[in-house]
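> My questions concern the predicted model and sequence given below.
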Amino acid sequence: MTADDTTGGTAAEGAPAAPEPGAGLWSLAGRWRGVGAAVGILALTRLVQLAMLLWLGAATQDGVGLRGRLLVWDAGWFLRVAVNGYPHGYTYSVDGSMEGNGLAFFPLYPMLIRAVAALGVEPPTAAIAVSWLASIGAAVALHLLGTSLYANLRGSSPTTGRRAGWALVAICCAAPVSVVLSMAYSESLFLALVTGMLVAAHRRVWWAAGLLGLCAALTRPTGVAAALALAVAALLELRRPDARRRWRPVAAALVALAGVPAFLGWVGWRVGDATAWFRIQSAGWGTSFDYGRSTVAFVGRTLSTGEGWVAVSVALLLLVALAAAGVALAGRPWLPLAVYGVVAMALVYGQAGFYHSKPRLLLPVLLTLLPAVIAAARARPRVAVLAITAWAAFGLWYGAYLVVVWPYTL
């Protein structure tokens, strides 16, 4: 099997080759030692992040403890859904205007919080525990994905795939706003599920890919991008002349594609309005799809006026992410991963809403990380470690600052 069978075209220099038959991913990833190193990288980033939260919190002297900082903003919404369930209709303020409510939040993360709380754990603690456990799953999945994609990278050593996996873990878990991986947010769960889905699809384990894709689609609305990526992977599999049991990739894709419409349809049925989820999003958070007009306006206005360093930094991060995605696409990555990244970025850049939430929404978009991952995998270990450490120093501090000092929601 050639790289053309996996990517759908002629592989470019630096593009991942198809997994060789019989090449076990567990062995390529370094078995328990390799996976343990990935979890250790995650633990190091989380410990440094928590230390920064404590340091900045001590400087502000606002009386909010570390646990309280991990339970702010969206965490409260998830906890209300987990404890009280979903409301039965719209919510209105005293002046009669519509407000946001828990129906805006997808169900899997609150369901897991409720399940852990049923074991006798306080719901806030359960929410943090689910997020932290999901972060561990995300680290393992990121390492396996990097290894699977780049184990046969042209012109590289046999250990390049393993190093790519570790680099993907470090770069993702130390990214700006990766602080949400420690908070009672759904990003860690979504990252674990979508990355696991991509690993399963790349290794052609279709039942796992379909299940993980469905779970991702029930975690965040960008799960639709993951489902489309799985559909592309299924189409590539159907093109293979030696493919067997062709119904399996098709079934996996259909299961994943059903997730987001199923939840949106359920919200519409519960409220009695087919557009209910979209109306709640718009009323509560100003979220609507305007094809990027508000994003372009924000970036242009911010870079021309320079008003507020956080706004400027967000604008620059949005531009850097676009540039990184362009470089990644020029290298012709695995097509399903490219489709997931492009669709997810289109959803983030194309929607109106809080501009300071966009870096958080970009965190699970793995496409933007690929150029740095390839460079780190091919570089000398000392150079790669120093470069990633510099990236982590900024990213971990930046996220801690936004949680402790920045007064607005992420």
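Received the coordinates, thanks.

> all contacts plus neighbour counts: C-alpha atoms, from now on.
OK.

> Would you mind giving the secondary structure of the most centrally placed residue in the chain?
Note on the chain: the residue nearest the mean C-alpha position is residue 364, at 1.9 Å, using CA atoms, centre = their mean. Classification of residue 364 by DSSP: H, G, I helix; E, B strand; the rest coil places it in coil.

> One more to weigh against that first structure:
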Amino acid sequence: MTTTLPVAERNPLSPTGKKPPVAPVQRRLLDRLTPADLRVLRLYLFTRLGLWLVAYCTSWLSPAGSDAETPARWLSRWEQWDWAHYQHIAEYGYFDAFTRDEGASDNLVAFFPGFPLTLRAVHTVITDWTVAGLLISLVSGAVAVVALARIAGLGRPDSALAGQRATGFLLLSPAAVFLAVGYTESLFLAFALPAWLAAKNRKWPLAGLLTAAATTARVSGLFLAAAITVEFLLAQDDRRVHRRLRSLFWCALPVLPAAAYTAYLYAHTGDWMAWKHAQERGWNRNFHTPAEAFRNTWHNAFDHLQTTGYAWEFQLELAAMATGLLLMAWLLYRRRWPEAVYIVLTLWALGTSYWYLSIPRATLLWWPLWTGLAHWSLRRGWVKEAYVGAVAPLAVVLAVTFTSGHWSG
């Protein structure tokens, strides 16, 4: 004799036997995502898969140590260069006894605390440091691409297509590998792009708070704050003066994290300029005229002063600076003053060191570049074809360069 169970007993997860409902928080999140957002996220996940495959291949093509028969650990492919600094800060802090004994704290203070603090928090759940760093960038990048797509679509009838194009150009850009590794780019964009979107929608308190969060990760947050302030000053607003002043306060809020970090370093070092001096010691970021910086970079790129790998990276720096200057000129021509302010400040900071350094990585943060390319490609179909055919392959080259341990810029 068989017994038929009541419906409620067939599925212990649901009293009705039906698929359990989505949790309220998840449901609210899904409800906020449009079909266009979901298409952007699908592209994002596919490009993440591609980068993970590149890392897998380089673990075999460029094995660790001298044993050419044993591949390197896959996670080790992401533990390159600045990652060691971020993990050290998250694990030991800036001024622990071990760091002082090694003398490493002198240069560690060049890294803003936002990413290490986030890494330490995630590490309480994800015990592997590298996995925790990759997870931060994965989630942050997802937030960033959705925000970028929405920025690209502002005020356009073809908003969905414009957003997909902008996201595609970013994710296939030469330095795109840095959006996947445990670095600050994705985390910065996850705050900076929603901040810009909030500013365009005249939500000044939200824009100020998000920009302040971005400033904890990178000094570029101050450049973004300047751009948002210009956007605020240019906005047509009929509110009363005291409300305008209150909104202006939110635009200035991002100064506080930078000031707090400066005070923290002074308390430990007695040097109000500790961050700048660390940049100078570790990366030759002492002030030089733009002409001097260009000459020094050019000589290291083409005058056989460096090994070929390093010389090639200096050539990339020159190409990225040229791209930035063209972008700046276009923004000024179109009188897009807020975005122009952001790019001008960025180029000034990167173009007045002893030589150009980390400019290809900085291009990831230039959202006007990706939105501008997207809008241009919708008017001129050959732009997309040229980019995918001639520029996107460099993303694989740089991904291999980084994951094989040959990147230094």
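Structure received. Just so it is clear, the structure is predicted and the values come from calculations on it, not from any experiment.

> thinking again about what came up before, look up the closest residue to the counterpart of the residue nearest to the centre of the first structure in the second structure, ignoring the ones flanking it.
In the second structure, residue 364 of the first structure lines up with residue 365, judged by TM-score structural alignment. Leaving aside its sequence neighbours, residue 365 of the second structure sits nearest to residue 189 (CA to CA, 6 or more residues apart in numbering; 6.8 Å).

> quick one: that neighbour from residue 336 of the second structure, how far?
Distance from residue 189 of the second structure to residue 336 of the second structure, counting by CA to CA, to the nearest Å: 20 Å.

> what's the counterpart of residue 166 of the first structure in the second structure?
Alignment note (TM-score structural alignment): residue 166 of the first structure maps to residue 164 of the second structure.

> Which residues are in contact with its match?
Shown in contact with residue 164 of the second structure (CA atoms under 8 Å, 6 or more residues apart in numbering): 36, 39-40, 149.

> what helix or strand does it sit in?
Element membership for residue 164 of the second structure, per DSSP states H and E: helix 159-171.

> In the first structure, what range does whichever helix or strand comes after that helix match?
The C-terminal neighbour of helix 159-171 of the second structure among helices and strands, as given by DSSP H and E, is helix 185-200. With TM-score structural alignment applied, helix 185-200 of the second structure matches the range 187-202 in the first structure.

> what does the matching stretch rub up against?
With CA under 8 Å, 6+ apart as the criterion, stretch 187-202 of the first structure contacts 109, 130-132, 134-135, 137-139, 141-142, 144-145, 148-149, 180-182, 206, 208-213, 215-216, 219-220, 223, 226, 230, 233, 336-337, 363-364.

> Show me those residues that map onto helices.
109, 130-132, 134-135, 137-139, 141-142, 144-145, 148-149, 206, 208-213, 215-216, 223, 226, 230, 233, 336-337 (DSSP state H).

> out of everything not next to it in sequence, what's closest to residue 91 of the second structure?
Of all residues not flanking residue 91 of the second structure in the chain, residue 120 sits nearest, at 6.9 Å (CA to CA, 6+ apart).

> Map the one you found onto the first structure.
When the first structure is aligned by TM-score structural alignment, residue 120 of the second structure is paired with residue 114.

> Does that match lie in a helix or a strand, and which?
helix 108-117.

> Which elements pack onto that helix?
helix 74-84, helix 123-150 (3 or more CA pairs under 8 Å, 6 or more residues apart in numbering; DSSP states H and E).

> tell me what the first one is packed against?
This means helix 74-84 of the first structure. Short answer (3+ CA pairs under 8 Å, 6+ apart): helix 74-84 of the first structure packs on helix 108-117, helix 123-150.

> Kindly present these as TSV, with separate columns for distance to residue 275 of the first structure and mean neighbour count.
TSV is the format used below for those (distance: least, CA to CA, whole Å; neighbours: other CA atoms under 10 Å):
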stretch	distance to residue 275 of the first structure	mean neighbour count
helix 108-117	21	21
helix 123-150	29	25
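
> Tell me which of those lies nearest to residue 294 of the first structure.
Among these, the nearest to residue 294 of the first structure by CA to CA is helix 108-117 (29.3 Å).
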